[in-house]
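>>> Provided below for reference: sequence and predicted model.
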Amino acid sequence: MKIINKDIFYVTSGIIPHPVGCRGIIKNELSVKICRKWSIVYEKYIKYIDYWQPGMIQPVQVDEKLWICNLCRQKELSIDCESVGNAFTKLNRWASEHDLQIYIPYRIGDSNYEWVDYAKIIRSKCPDSVICYPKLFLNQSLDTNYQDILESLIPDQNNISISTILKILKRKINALPTRRIRDSNKSLFSSYTVSNTQYIYLVSLDGLIQTINVFFNALKKLEENPEIKVLYQNLIELKYEFTEIIKSLPIKKFSDGDRWDRIALGELIEFEYDCVDLEDVNNVIEQLLKSI
């Protein structure tokens, strides 16, 4: 079993297990998302609701190369580990017969405890499966849709300024996902007084650099206007200056995954990020604004 940095909903080929009960109830977040994205999964599940028994599986084709496997885990509210094990054994056999890779959704199950139980069962019954562990800290840090920037700037290109663009970039950066950690150096009193401890907000350095690159790439259309071509060239120079300063900021390490992930995945999880303090990034932007 291995882990990859991928959102389960970006898988395009293979088979994805979808745990269901015998009662026809879809309640957890993963199941709701799956049934909304591929309505046929829910339709097939409900169609045979009177016949479901724990341990049964129902592969449903949702795309040319992609399958979702309804996997009956229990009749009652609590997970039936034996039935889940039987279902995953059947899934592993079926996937092997059809030459399909099994992709496991991150945090499969209804609770932290179920996540741990599922991980143990999957290790045993589907040893060649792949867990899609989305590095949310990185994956969701990059918003590639910057059409709103262009729509706001292009209609009034004659009034575009570097300071205006920097302010927009600052808003984008401050919308990035962050991780909050206690900073004992900023504690107002004693580090033992948790209520008075200040926090710092870390942002992924890789995600930040990617965002800066995509942001300035979106502005490339400005080069098409000969009147502001010089402005665009100045922006490119600013981009390199800004990026180099960001890379020189103090690096703080952050390890993703909580204790439940570590219990469930053990030595498989080793995600650690290079991060910078978001306050430091904002200070850099403010200094650039003052220097313009």
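The structure has been received and is ready for your questions.
>>> please make it C-alpha for all contacts and neighbour counts, starting now.
Will do.
>>> which parts of the longest helix seen in the chain are buried?
Ranked by residue count and defined by DSSP state H, the top helix of the chain is helix 229-247. For helix 229-247, a neighbour-count test (16 or more other Cα atoms under 10 Å) marks 231-232, 235-236, 239, 242, 246 as buried.
>>> what's that helix packed up against?
Counting contacts by 3 or more Cα pairs under 8 Å, 6 or more residues apart in numbering; DSSP states H and E, helix 229-247 packs against helix 205-218, helix 278-291.
>>> and those: which comes nearest K2?
Comparing the helices and strands packed on helix 229-247 against K2 with Cα to Cα, the closest turns out to be helix 205-218 (23.0 Å).
>>> put this next to the previous one:
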Amino acid sequence: MLEVAVSVPLFAAQDRIPPRGGVGLKAEHYRTIIETLPDIGFFEVHAENYMGAGGPPHRYLAAIRERYKLSLHGVGLSIGADRPLDAEHLQRLKRLIERYRPGLFSEHLAWSSHETWFLNDLLPVPYTTETLARVADHIDQVQNTLGRQMLLENPSTYLAFAESTYSEIDFIAEVVRSTGCGLLLDVNNVYVASTNQQWDPVAYIDAYPLAHVQEIHLAGYTREADDKGRPLLIDTHNRLVDEIVWDLYAHAVGLIGPVPTLIEWDADVPAWSTLKQEADRAEAIMLSTKPEAVRNAAAR
């Protein structure tokens, strides 16, 4: 692909999310948040849960948005699909962004639709020139429609396509260069994919286009085994962040510096206090970890 100069407008400065810990907003915690106003960096919501015109979800979200910064995370655009983007879905997304002014908007490097079917899963793509062109075209369409920059999340994968001609990192770097999008680094996805495909997760993070990372996700996984007895990790988002993922997060923060960090917990949702403790731990790591540039300067 030809290298082009891309300039994509960012979100408004007053809506910018601080480099703190945040949590995914769940209906189970609406009242607790509104009644206690906890000290939390931001909330993130799945866009598709708020695409209706009104009702209690919007009433609660509007009240919370008055007091907190918001990040919007899409799961239904199907950026990697071999089909045009759903124009109606994209317009609903645009209206939602105009209504709530999120500081960040992100989507997945995945596909979840085929012909007229929408699948309840985020499926991987082969890393080929053809896929690269399609993903870049879709991101361009999203950013032009929204008038905002989109963050692309690295996937949680369980296998590799034989036809791939790019490594995952090189593919993502090419997408960024071609579209001007930003990145959401899901550290749990890094560990899940690295275990399943026998990569080195530290080397993955070291080689990642870290200068473009504007948000980090942390979550829990479920450990299983494949038919040969080898470890198989499933990205379930239903438990505490694993200690090894915390270690990888500290390594990433040491390279990037503090960045908005979300605790994802989408199933078996715990008490609010558990989520808050996880977000506080992310903040503590950010505060205690000196970025590499600072360490290098101090050593000279």
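Ah, there it is. Here the structure is a predicted model, which means the values were calculated and not measured.
>>> how close are the two chains, by TM-score?
Superposed pair, TM-score by TM-score structural alignment, normalised by the length of the first structure: 0.29. Supporting alignment: 137 aligned residues with a Cα RMSD of 6.0 Å.
>>> ok, the buried residues of helix 229-247 of the first structure vs K170 of the first structure, which is closest?
Checking the buried residues of helix 229-247 of the first structure one by one against K170 of the first structure (Cα to Cα), the nearest turns out to be F242, at 11.8 Å.
>>> circling back: looking at the buried residues of helix 229-247 of the first structure, which is nearest I131 of the first structure?
For the buried residues of helix 229-247 of the first structure, the closest approach to I131 of the first structure (Cα to Cα) belongs to I246, at 32.8 Å.
>>> I figured that closest one hits N282, correct?
No: the criterion here is Cα atoms under 8 Å, and I246 of the first structure misses it with N282 at 10.2 Å.
>>> returning to that earlier point: most tightly surrounded among the helices and strands packed on helix 229-247 of the first structure?
Each of these was assessed for mean neighbour count using mean count of other Cα atoms under 10 Å. The highest is helix 205-218, with a mean of 19.
>>> that helix - contacts with which helices or strands?
helix 136-139, helix 147-153, helix 162-174, helix 229-247, strand 272-277.
>>> distance to L30 of the first structure added to these, as CSV?
Below are these laid out as CSV (distance: least, Cα to Cα, whole Å):
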stretch, distance to L30 of the first structure
helix 136-139, 15
helix 147-153, 30
helix 162-174, 28
helix 229-247, 36
strand 272-277, 25
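>>> picking up where we left off before, of all the helices and strands packed on helix 229-247 of the first structure, which lies closest to I162 of the first structure?
Closest approach to I162 of the first structure among these (Cα to Cα): helix 278-291, 8.4 Å.
>>> need the residues that contact the closest one.
By Cα atoms under 8 Å, 6 or more residues apart in numbering, the residues outside helix 278-291 of the first structure that reach it are 163, 166, 170, 174, 200-203, 242, 245-246, 249.
>>> tilt between it and helix 162-174?
For helix 278-291 of the first structure against helix 162-174, the angle by axes from the mean of the first three to the mean of the last three Cα atoms, to 10 degrees is 180 degrees.
>>> quick check: angle from helix 278-291 of the first structure to helix 205-218?
Going by the same axes, to 10 degrees, helix 278-291 of the first structure makes 40 degrees with helix 205-218.
>>> right, so of the helices and strands packed on helix 229-247 of the first structure, which gets closest to I68 of the first structure?
Closest among these, using Cα to Cα: helix 205-218, at 30.8 Å.
>>> from the contacts of helix 278-291 of the first structure, which two are the most distant?
S163 and I200 (26.2 Å).
>>> re the thing from before, ok, of the contacts of helix 278-291 of the first structure, which one's closest to L136 of the first structure?
Among those, and counting by Cα to Cα, the member closest to L136 of the first structure is V203, at 11.7 Å.
>>> packing partners of the host helix or strand of that closest one?
Using DSSP states H and E, V203 of the first structure falls within strand 199-204. Applying 3+ Cα pairs under 8 Å, 6+ apart, we find strand 199-204 of the first structure packed against helix 136-139, strand 179-182, strand 272-277, helix 278-291.
>>> at 6 Å what do you get?
Secondary-structure packing of strand 199-204 of the first structure (3 or more Cα pairs under 6 Å, 6 or more residues apart in numbering; DSSP states H and E): strand 179-182, strand 272-277, helix 278-291.
>>> give me the buried positions along it.
Residues of strand 199-204 of the first structure classed as buried by neighbour count (16+ other Cα under 10 Å): 200-204.
>>> dump those residues into JSON lines; add distance to W260 of the first structure as well.
JSON lines is the format used below for the buried residues of strand 199-204 of the first structure (distance: Cα to Cα, whole Å):
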{"residue": "I200", "distance to W260 of the first structure": "24"}
{"residue": "Y201", "distance to W260 of the first structure": "23"}
{"residue": "L202", "distance to W260 of the first structure": "22"}
{"residue": "V203", "distance to W260 of the first structure": "23"}
{"residue": "S204", "distance to W260 of the first structure": "22"}
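>>> from those, which is closest to G85 of the first structure?
Proximity of these to G85 of the first structure, judged by Cα to Cα, is greatest for S204, which lies at 37.6 Å.
>>> my guess is the closest one contacts C275. True?
Yes: S204 of the first structure lies in contact with C275 (Cα atoms under 6 Å); the separation is 4.5 Å.
>>> follow-up on the earlier one: turn the contacts of helix 278-291 of the first structure into CSV, columns for distance to I131 of the first structure.
Shown next, in CSV, are those (distance: Cα to Cα, whole Å):
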residue, distance to I131 of the first structure
S163, 44
L166, 39
K170, 35
N174, 30
I200, 31
Y201, 28
L202, 26
V203, 25
F242, 36
I245, 36
I246, 33
L249, 33
